[in-house]
Each structure stands twice: as C-alpha cells, then as structure tokens.
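Student: what shape does this take:
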Amino acid sequence: MIKIVLIGSGNVAHHLIAAFAKSKKASIIQVFARQKETITAPFDSNKVTDNLADLARADVYIIAVSDDAIAKVSAQLPFENRLVVHTSGTVSLDALDPKNRKGIFYPLQTFSKNKAVDFSQIPICIESEIQTDYEILEKLAKNVSDKVYKINSIQRKSLHISAVFVNNFVNHLYQKGQEICIENDLPFAILKPLILETANKVMSLSPEEAQTGPAKRNDNQTIQAHLAALTDENQKKIYTILTQSIQNNGTKL
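Tutor: All right, here's what the predicted structure looks like:
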C-alpha cells in the first residue's frame, strides 16, 4: 500500500481525495489544510491537520496548492530526503525544495468541487529525478487512471498552454456566445447540441479536418454581416482575430 500525505484543500485536492478513496493499492493517510473546514470531500476529520510539523510519515507527499505557493510550502516541510511532488501544469520541478526528492503528479483536467469526474479517464503526467521515484509515481498514477504519461517540465508547460487554448479560451467563447444569445432573447441551450457535436468530432478527426464555418470557406459576405451585427467592440475584435487565424491556417496547406 502506497501511503500518501496530501497537502492542500482546493479543487485538485478535493478530487484526489475522492479518487484515492476508491484505490486498493494507495491510500491518503493524512491531509494538511491551513483551514480544516475547507476539506469538503468525504474524509476522516481526525486525519486532517493544520500544522506542517505534524505531518505523518508517508511514501509520497502531494502538494496540491496554488502555483505561487508551491515553493514556499515545499521549503516549509519539516523533513528531508522524502518524495515530494506537486500537481501544477506550469510550475517547474525545480520549484520544489532540494532537501527532498522531487516529482510531478499532474492530472490534466479542469476541476470544480461541485462537479464529479471519472478519474480513470484523466491523463496523469508524471516526472521525477530518480528512476525509483518514477516507478512509485507510475504505480500511484495507474491506481487511479488508465492514462499515464511520462512528460518533462518543458513538455508539461507546453501542454498546459495547449490546455488553456482548448479549455479556458473555448469556455470563454461559450460565455461570449451566451451573451449574444441573451442580448437577442435566445436560449443558450439551443447551442448545446452543436457544442457536443463539435467536441465529439475531434475524437475521430483532427481539429483541422473538423473545422467548418464562414472563415474556413472564405465566405466574406457572411463574415462582414456578422461583424456588422455585433455591437460589442470586444466581441468584434475576438471574431476578427479568430477569423484571421482560421484563414491564415488555410494558407499553410
């Protein structure tokens, strides 16, 4: 049984608690939270501490805190030569304090506490400095996910940028679409089948192959009509930039 101490109480920590609760080969034996009441996932309150000095002995310490707090928390750990990993998509392995063995345990997914996820389908990106530590992290990851990848810090940073494009930016475009619907007394729900079909297409086609729309077919008449209909300057700017990007992509073929 791989023993885990989880440090953090945010969205990632919440879902890691739920995922490892189902594991038969790994167990979270303790959770650290500066405010105990922020632990919202089902977990024995007697195993929650708000004092780093009271951290239990474990095989792996997973730091699941905000990116800007990782280095500070790592430096405050009251022990040496233990395996300490973080869950960030952008923070380097080098941010972890060198007094301990370093690693990465990055689940590539968007997490919200009030939205359950199937952790078995979440890619987990792992990295370590020592092969034996990698083997521990690989076993740990495979206990909760069917999709485990060995990815270095440079690759992980690029992966996170890609994730921002396909997740955060796309979701922001959903918001802009919703605003246009509201402005014109239309239900946003009418777009949801289209959203699902667009997402499903890239499961079998490349994004380039799946691209459709007026920009793809250089339908300038429709493009100009859309721009004329938009009254919000920010929406016009976004529409123009994305249209140009799609058209420029076509010139590379």
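Student: for the rest of this, base every contact and every neighbour count on C-alpha atoms.
Tutor: OK.
Student: so what's the residue count around Leu194?
Tutor: 11 (other C-alpha atoms under 10 Å).
Student: one more: Thr132?
Tutor: Neighbours around Thr132, by other C-alpha under 10 Å: 10.
Student: and if you look at Asp50?
Tutor: By other C-alpha under 10 Å, 14 other residues sit near Asp50.
Student: distance of it from Ala71?
Tutor: 18 Å (C-alpha to C-alpha, to the nearest Å).
Student: what comes into contact with stretch 149-157?
Tutor: Gly89, Thr90, Val91, Ser92, Leu93, Pro123, Ile124, Cys125, Ile126, Glu127 (C-alpha atoms under 8 Å, 6 or more residues apart in numbering).
Student: how about those in CSV, adding neighbour count and secondary structure?
Tutor: Formatted as CSV, those follow (neighbours: other C-alpha atoms under 10 Å; DSSP: H, G, I helix; E, B strand; the rest coil):
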residue, neighbour count, secondary structure
Gly89, 23, coil
Thr90, 17, coil
Val91, 20, coil
Ser92, 18, coil
Leu93, 21, helix
Pro123, 17, coil
Ile124, 26, strand
Cys125, 25, strand
Ile126, 26, strand
Glu127, 24, strand
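Student: save the residues you listed as JSON lines, and put in distance to Lys25 too.
Tutor: Output for the contacts of stretch 149-157, formatted as JSON lines (distance: C-alpha to C-alpha, whole Å):
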{"residue": "Gly89", "distance to Lys25": "25"}
{"residue": "Thr90", "distance to Lys25": "29"}
{"residue": "Val91", "distance to Lys25": "28"}
{"residue": "Ser92", "distance to Lys25": "28"}
{"residue": "Leu93", "distance to Lys25": "26"}
{"residue": "Pro123", "distance to Lys25": "19"}
{"residue": "Ile124", "distance to Lys25": "17"}
{"residue": "Cys125", "distance to Lys25": "19"}
{"residue": "Ile126", "distance to Lys25": "18"}
{"residue": "Glu127", "distance to Lys25": "20"}
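Student: one more, please, to line up against the first structure:
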Amino acid sequence: MIKVALVGTGNVSEHLKRAISKTSEIEVVQVLNSRNEDLSKSLKKIGRQLPDIYIIAVSDDAIPSVSQHFSHTEKLVVHTSGSVPMDALPKQMRKGVIYPLQTLSKAEKVNFKDVPLCIEASQEDDLELLRKLGQAISDQVFEISSEKRKYLHLAAVFVNNFTNHLYSIGAEICKEQQLPFTMLHPLIKETARKIKFLSPEDAQTGPARRNDTGTMQRHMELLNNEKDKTLYRLLSDSIKDSYGKKL
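Tutor: Reported below is the predicted structural model:
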C-alpha cells in the first residue's frame, strides 16, 4: 500500500483524491492546507500516518515556498506542475514530478484512467514508486524530463487554454447578436473529433486557409473592439503563412 499526503485543496488535489479513492493500492492519509501557518501545524500532527509520498498540488508560483516545509523529510516529495522543473524543489530532498496532462475543474468528473501522467524523479527507486502510483490511477504513464515537459505544457496552453479563450470570444459574439452559443457545439465537437484521425495541418479549414480575403475583411468590419480585431488578424496571418505556398 502506497500512502500519499496531498498538499493543497485545489482542482488537481481533488481529482487525484477521487482517482486514488478508486484504487486498493494507494491510500490518501492526509490532505494538507498549503497555507504556510496551517501547513506547519499539520506537519507536526501527522504522526504515525507518515506518507510515502507528499504530492504538492498548488499553483506554480507557490511550489518553491511550500516545498521548503518538506526540506528535511526523508520521504519522496513531488509537485504536479507542467511548467515548473523538478529542481525547483529543495536540492537535498528525494524529489519528483507527477503531472496530469488534463484540464481539471472540481465540478466536472474526469475518467482519470484516460489522463496522461508525466512522471520524473531524481532517483531510480523513486521513479519506480511514482510509476506504480501512476499506473494504479491511469492507463497512460510516461517518463518525461523537465525539459520535455515544459514544451508539452506550452503545447497544452495552445490547444486548451487559448482555444477556450477563443470559445469565450465566440460566445460573446453570439450573446451580442442574441444567438445561442449551443449552435456551435456540434462544430466544436467535430473539430476535436477530426484530429483523432487527421493531422491538425490537414484538418485546417476556413477563410484564412483558403485565403478568402473578402470574407476576412467582412469579419474584421463586424468585430467591435481592437483586441478581437488584432487577434483575428494575427491568427489569420499565421494560418495564411502556414498554407501560403499550398494555395
């Protein structure tokens, strides 16, 4: 039985707790508040339920300060960030990373078996311990270095966070024109489905892909603010540059 203490009470911590609760190989023995004063008190009271792994699931900027509370532990300490290197944890400790590559919200259920987990550790024994933990909750466990993981996280920001922001702009346009945003749901679903069997390059469609300058100009005239116009122009130019030689 692998005993785990979760440090933090946010989205990642909550989903890890739910996933672990479905296994018989892992037990969450503590969920610790990451605020400095609460964390110090909790660590003094942890007693006999000493975990094998402390999982720090806090914001990226908080990882260095929170991890200092564990600088003298002999147990494995890992964080869950995609962009923070493993070496952000104190030098002398047993350290690692377990990064779930998924957008996570507390209110939404996620099948963690489908979530890719990126693991890394400073010692081979600890890497094996993380692999056992990962394989208990996910069918997709990958050993990924900090150097590779930061690029993976960058790619994730483009395909998820930036895409979701574009959904927000589309939703606002629909709202302004009293159109139901739900009309775009089938399009969003089909766009995501296509890249399972087509490369994003081959799946690209739209006026910029066709270099349909008249349509693009009409779209620009419909946009009400300069930020959206700039974004439309930058994205269209990027698409045109990517496909210009093929038009």
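Student: coming back round to it: from the contacts of stretch 149-157 of structure 1, which is closest to Gly177 of structure 1?
Tutor: Here the nearest of the contacts of stretch 149-157 of structure 1 to Gly177 of structure 1, counting by C-alpha to C-alpha, is Gly89; it sits at 28.0 Å.
Student: how close does that closest one sit to Val170 of structure 1?
Tutor: If you go by C-alpha to C-alpha, the gap between Gly89 of structure 1 and Val170 of structure 1 works out to 18 Å.
Student: report the secondary structure element holding the closest residue to Ser88 of structure 1 other than its chain neighbours.
Tutor: Nearest residue to Ser88 of structure 1, sequence neighbours excluded (C-alpha to C-alpha, 6 or more residues apart in numbering): Tyr106, at 5.9 Å. Using DSSP states H and E, Tyr106 of structure 1 sits within strand 101-107.
Student: next one: that strand to chain centre, how far?
Tutor: 14 Å (C-alpha atoms, centre = their mean, to the nearest Å).
Student: now stretch 236-247 of structure 2
Tutor: On C-alpha atoms, centre = their mean, the centre of stretch 236-247 of structure 2 falls 29 Å from that of its chain.
Student: and stretch 188-204 of structure 1, by the same measure?
Tutor: 21 Å.
Student: wait, isn't Ala19 of structure 1 in contact with Gln121?
Tutor: No. Using C-alpha atoms under 8 Å, Ala19 of structure 1 is not in contact with Gln121; the gap is 11.4 Å.
Student: between the contacts of stretch 149-157 of structure 1, which is closest to Tyr174 of structure 1?
Tutor: Gly89 (23.4 Å).
Student: structure 1: matching residues for the top helix by length along structure 2?
Tutor: Longest helix in structure 2 by number of residues (criterion: DSSP state H): helix 226-243. Mapping helix 226-243 of structure 2 onto structure 1 (TM-score structural alignment) gives residues 233-250.
Student: got a list of contacts for that stretch?
Tutor: Lys176, Ala215, Lys216, Asn218, Leu227, Leu230.
Student: out of those residues, what pair is the most spread apart?
Tutor: Among the contacts of stretch 233-250 of structure 1, Lys176 and Asn218 lie farthest apart (C-alpha to C-alpha), at 22.6 Å.
Student: for the residue nearest the centre of structure 1, which non-adjacent residue is spatially closest?
Tutor: With distances taken as C-alpha atoms, centre = their mean, structure 1 has Gln109 as the residue nearest its mean C-alpha position (3.6 Å). Leaving aside its chain neighbours, Gln109 of structure 1 sits nearest to Ile122 (6.5 Å; criterion: C-alpha to C-alpha, 6+ apart).
Student: now Lys201 of structure 1: how far from Gln244 of structure 1?
Tutor: 22 Å.
Student: you'd agree Ile55 of structure 2 is in a strand?
Tutor: Yes. Counting by DSSP: H, G, I helix; E, B strand; the rest coil, Ile55 of structure 2 is located in a strand.
Student: need the counterpart of it in structure 1.
Tutor: Per TM-score structural alignment, Ile55 of structure 2 is aligned with Ile62.
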